[in-house]
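Chemist: attaching a predicted model along with its sequence, questions to come.
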Amino acid sequence: MTAMALSEELLLLAHDDEPDRPGSTLPLEGGLAAALLLDLATEGLLVAKGRSVVGVDGTASRPLLAAALAALRAEDEPHDARYWLAELPVALGPLRGQVGAAVAERGALTADRCAALGLTAAPGRPEVDPAPEHELRARLHRVLVYSGEPDNRTALLISLLRPLAMVRGVVDKQHRKQADALAKAITRATADAAATPAAISRAVHAAQAAVVIAAVGG
């Protein structure tokens, strides 16, 4: 089975069965939109043009990414990444259900999670497969608890978790202060490193800015 997209990993972590793990899902639509931009950028289908990001001709690996790419390419004028964090959920429809459907296809969502997203649990899969979430959390623990060096994909995921206030929800209470500090450093490095493609940097900065604006506005 292919690896999950960043948007799928983000949704899997945002809908946690364990009630004692805090995590803000209020700006999740914007976070999922940012994840789509990052996935497009890592596939070479999103590039920076000045302060804007634009989609380029190519074939996306997933239907939802293809739809996002089509939305970007349909615009007459380029827009910055922050614009797309708000526009993609409008252009494509609510992202939670669409991303959730992809995760449900893997059998990684419980029936309750499917119901919360308005989805029907995949037929023939009465029991949830815990492996995808366990593997995802183990990958994050290696970085946020044991200070392991993140690969590029994990660094991008952490750069989404931090502005969505979800870092503390993926580690135990005694590790939260350390995890917050590590996530902050990783997010800054991911956005500002000289080797980071400009389109990825734009998307990471936009995710952080959008959440700050939402918090102030709320």
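Modeler: Cool, the structure landed.

Chemist: only C-alpha atoms from now on, for both contacts and neighbour counts.
Modeler: Will do.

Chemist: next one: residue 81 from residue 189, what distance?
Modeler: Counting by CA to CA, to the nearest Å, the separation of residue 81 from residue 189 is 18 Å.

Chemist: second structure for comparison follows:
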Amino acid sequence: MAITLAEEIMLLSLDDESGSAKQRQAAGWAVAGGILLELVLAERVTVAGKYLELTDTTPTGDQLLDSRTALIETWLRGRKQRRVTEWLTKDQAKAVGAALESLCTRGVVVEEKRKALGVFPMRRYPEADGAVEAELRERLRAVVLEGAEPDVRTAGLIALIHSAKLHGLAFPEGPRKQVAARMAQVADGQWAAESVHAAIRDMQAAMIAITVATTATTAAAGN
């Protein structure tokens, strides 16, 4: 089963048994970035420097991606381009819900509703089809721990994971320094056309800028 980069990141963030999301905020940035990268690969948007531009509204056939194309078109408000950081900030929380809904539709996870303390509504997404995540983790292991050459999508996924500092989700028991070093190498490698590679680099910069700003804001609020 082929799932999107955003769904792959979401799947890595979910606890297999409880279905609760780990590192939800950082994963949210990566999920939003994953959707954007899919649209870049599908030649629906371009990311250059600090700006995002919608270049083609033709449906891809994937509901998750096509819904984002429509949202981006509305968000642009007739402008040719807007800042990538603005879109990622706007879409971060909603992208998580959209990715989870898509995973449920595909039968990869199931939605469970319950109430914490009998009052507060909660949703969990335990795994229904473990084969999808098993294949994903094996693919990541082959590239990151065994040195295999990545295809474009896997390299893009690794770049997003690295940018959001989600190494522990992909390799919870792996050698952290080795994993981070190899992911950085893959992220910087010439594994795609220059336009795609440049888009990834610029998205990484945007995600890092957002992460730094969010961390600083959270720290200031705690003082």
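Modeler: Right, received. Where do you want to start? A quick note: this is a predicted structure, and the numbers were derived from the prediction, not measured.

Chemist: and the TM-score between them?
Modeler: The TM-score (TM-score structural alignment, normalised by the length of the first structure) is 0.79; 205 aligned residues with a CA RMSD of 3.0 Å.

Chemist: follow-up on the earlier one: ok, residue 81 and residue 189 of the first structure, which is more surrounded?
Modeler: Counted by other CA atoms under 10 Å, residue 81 of the first structure and residue 189 do not tie: residue 81 has more neighbours, with 27 against 16.

Chemist: that one: what's it in contact with?
Modeler: 34, 37, 52-53, 202-203, 206 (CA atoms under 8 Å, 6 or more residues apart in numbering).

Chemist: tell me how far the aligned partner of it in the second structure lies from residue 51 of the second structure.
Modeler: In the second structure, the residue matched to residue 81 of the first structure (TM-score structural alignment) is residue 84. As judged by CA to CA, residue 84 of the second structure and residue 51 of the second structure stand 5 Å apart.

Chemist: what does residue 209 of the second structure give?
Modeler: 14 Å.

Chemist: spatially nearest residue to the most centrally placed residue in the second structure (excluding sequence neighbours)?
Modeler: By CA atoms, centre = their mean, the second structure has its centre lying nearest to residue 31, at 2.5 Å. In this structure, residue 31 of the second structure finds its nearest non-sequential neighbour in residue 6, 4.4 Å apart by CA to CA, 6 or more residues apart in numbering.

Chemist: and the one you found, how many neighbours?
Modeler: When neighbours are counted by other CA under 10 Å, residue 6 of the second structure comes out with 30.

Chemist: thinking again about what came up before, wait, the residue nearest to the centre of the second structure sits on residue 11?
Modeler: No: contact criterion CA atoms under 8 Å: residue 31 of the second structure and residue 11 do not qualify, at 10.1 Å.

Chemist: the host helix or strand of residue 135 of the first structure packs against which elements?
Modeler: Following DSSP states H and E, one finds residue 135 of the first structure within helix 131-144. Counting contacts by 3 or more CA pairs under 8 Å, 6 or more residues apart in numbering; DSSP states H and E, helix 131-144 of the first structure is packed against helix 6-14, helix 176-192.

Chemist: quick one, which of the ones you listed gets closest to residue 151 of the first structure.
Modeler: helix 176-192 (10.7 Å; CA to CA).

Chemist: between that closest one and helix 131-144, how many degrees?
Modeler: 90 degrees (axes from the mean of the first three to the mean of the last three CA atoms, to 10 degrees).

Chemist: so after helix 176-192 of the first structure, what's the next helix or strand?
Modeler: helix 198-217.
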